[in-house]
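>>> Predicted model, plus sequence, below.
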Amino acid sequence: MEGIDNADELDLSSLVEKTHNINVPIGHIIASQKWKNSELHHALQSNVQVLFDDNLGVVDFFPSSKLGIVYISEPELVTFSGQKKKLAKLRKANRVQAVVLAERTATSGQYFPEVQKFCLMDLGFSIIPVPSQREAASILAQMVVSESHLNANPFLRRRTCHVDETLLTTMKSIPGLGGVKARSLLEQFGSIENICRASHQDLSKTLGKAGAASVLKFLQRD
């Protein structure tokens, strides 16, 4: 058994080692080969240029060179132990800023809060619930556009450096939450973890009651 565990550790280490030195052209997204011809791929390619690479390790998508997206499917969310090890290894390696997209459905929804807590509290990874691959494609496309604007305008990146741009990209993917309010939330609370812990009253000061309710619903805190 120990030999098997050691082999698993070696396999995970080799996968994590691949998550660096990724060069993503502006306006493109690099996807793991396993996503080719999937529903997500077809939805994504209508908005951005998709390049494939079979050597991305545990990361599924790179919307920019420094931002790696890990996709947790419905079955993986239900049986999370395998993905948990991969995410922990990725965090330990600290080679890429990671965001998790988790497929939260009627079947897997009951398991989402535990996974959300692990990603946010234990690893410090942003996590976004998505109902389907098509919705995930829309969020990924938004990330590509956001990162492209920042890379094309270095002055904008310097001017906004007090807010983590990865967190800003993640927050802007919440339906109905634009860049201005997303930035205000991050400036006020400092992290997505703190936003998740905030009360409806606290969020209402920045978003109004309806906006606060929408964010809490998205984070499954309603």
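The structure has been received and is ready for your questions. Residues are numbered from 1 along each chain as shown.

>>> For the rest of this, base every contact and every neighbour count on C-alpha atoms.
Fine.

>>> Report the separation between the spatially most central residue of the chain and residue 10.
Nearest to the mean C-alpha position of the chain, counting by C-alpha atoms, centre = their mean, stands residue 99 at 2.5 Å. Counting by C-alpha to C-alpha, to the nearest Å, the gap from residue 99 to residue 10 is 23 Å.

>>> So for the helix or strand encompassing residue 148, what gets flagged as buried?
Assigning secondary structure by DSSP states H and E places residue 148 in helix 133-152. Going by neighbour count (16 or more other C-alpha atoms under 10 Å), the buried part of helix 133-152 is 133-148, 150.

>>> Put this next to the previous one:
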Amino acid sequence: MEGDGPGGTGPVHVPFGYIVASEKWRGSQLAQGMQGKIKLVFEDDLTSDFYLSNRSCILYVTEADLVAGNGYRKRLVRIRNSSNLQGIVVVEKTQMSEQYFPALQKFTVLDLGMVLLPVTSQMEASCLIVQLVQEQSKEPSKNPFLKKKRALLPLESCLLRTVQQIPGVGKVKAPLLLQKFPSIQQLSNASIPELAQVVGQAVAQQIHTFFTWSG
């Protein structure tokens, strides 16, 4: 398989069942947490932190990245603008970085329309990434909200998790919402009456508030 290559100029070959990881993660707690569960290949000068397949990659925002400022934004935009990559953003949401999380959430989910998954530690992140690779190897789901063009199993799973994070939604209402509004953009643009038809007036108001929050 091939993805966006080193420096964004060439292909990254991702063998089935492997993850291609940026060299900077070698020896990290994140990489160590994946050892024995998935096979890792390390390469230099990658645009993303981890490549799960030819079109699916993970950009990892550490606690330090979040506290340091908005340096992560260029990388997110670069992946978002790529014609052949679906980016999943994983961020360390800790007690120290929690105050900076809403700005990242707004930029990632609202401005870029990308999926965002918070984790509390690199060990939690390693389990999440392994799970995404395992899900990728399964048969594609036939759920109607997964008919999105170029949809990938890891992206579908992350999209579902992202919607579950919206206040009042949870695991039951998220699939119902995605049947009606199959992307972050469509969901964020839905009116309260449209949302209320799916989840009721109270939750519809919570969703609308979430997406119109200006930070």
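Nice, I can see it. Computed from a predicted structure; not experimentally measured.

>>> just to revisit the earlier point, trace the residue nearest to the centre of the first structure over to the second structure, please.
Alignment note (TM-score structural alignment): residue 99 of the first structure maps to residue 88 of the second structure.

>>> My read is that its match contacts residue 158, right?
Yes. Between residue 88 of the second structure and residue 158 there is a contact at 7.3 Å, judged by C-alpha atoms under 8 Å.

>>> Any chance you could list residues touching both of those two?
115, 116, 117 (C-alpha atoms under 8 Å, 6 or more residues apart in numbering).

>>> which one in the first structure is aligned with the first one?
Spelled out, that is residue 115 of the second structure. Aligned partner of residue 115 of the second structure by TM-score structural alignment: residue 126.

>>> Determine the number of other residues adjacent to that match.
Residue 126 of the first structure has 22 neighbours, counted by other C-alpha atoms under 10 Å.

>>> which residue in the first structure lines up with residue 69 of the second structure?
Alignment note (TM-score structural alignment): residue 69 of the second structure maps to residue 80 of the first structure.

>>> re the thing from before, helix, strand, or coil at the match of residue 99 of the first structure?
Using DSSP: H, G, I helix; E, B strand; the rest coil, the structure places residue 88 of the second structure in strand.

>>> Nearest residue to it in space, ignoring adjacent ones along the chain?
residue 58 (4.8 Å; C-alpha to C-alpha, 6 or more residues apart in numbering).

>>> wait, the one you found sits on residue 46?
No. The pair residue 58 of the second structure / residue 46 is not scored as a contact, 11.2 Å apart, by C-alpha under 8 Å.

>>> and residue 20 of the second structure, that's in a helix?
No. Read with three-state DSSP, residue 20 of the second structure is strand and lies in no helix.

>>> what lines up against it once you look at the first structure?
In the first structure, residue 20 of the second structure lands on residue 30 (TM-score structural alignment).

>>> Now do that match: how many residues are near it, please.
23.

>>> What of the one 4 residues further on?
Residue 34 of the first structure sits with 12 neighbouring residues when counted by other C-alpha under 10 Å.

>>> got the contact list for the residue lying closest to it once chain neighbours are set aside?
Distance criterion C-alpha to C-alpha, 6+ apart; nearest residue to residue 34 of the first structure, sequence neighbours excluded, is residue 54 at 7.6 Å. The neighbours of residue 54 of the first structure, taking C-alpha under 8 Å, 6+ apart as the test, are 32, 33, 34.

>>> For the first structure, which segments count as helices?
With helices called from DSSP state H, the first structure shows them at 2-17, 39-44, 74-78, 81-93, 112-117, 133-152, 154-159, 165-172, 179-189, 192-197, 200-218.

>>> Turn those into JSON lines, columns for distance to residue 105 of the first structure.
Conversion of those to JSON lines gives the following (distance: least, C-alpha to C-alpha, whole Å):
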{"stretch": "helix 2-17", "distance to residue 105 of the first structure": "28"}
{"stretch": "helix 39-44", "distance to residue 105 of the first structure": "16"}
{"stretch": "helix 74-78", "distance to residue 105 of the first structure": "7"}
{"stretch": "helix 81-93", "distance to residue 105 of the first structure": "18"}
{"stretch": "helix 112-117", "distance to residue 105 of the first structure": "9"}
{"stretch": "helix 133-152", "distance to residue 105 of the first structure": "11"}
{"stretch": "helix 154-159", "distance to residue 105 of the first structure": "36"}
{"stretch": "helix 165-172", "distance to residue 105 of the first structure": "20"}
{"stretch": "helix 179-189", "distance to residue 105 of the first structure": "25"}
{"stretch": "helix 192-197", "distance to residue 105 of the first structure": "20"}
{"stretch": "helix 200-218", "distance to residue 105 of the first structure": "13"}
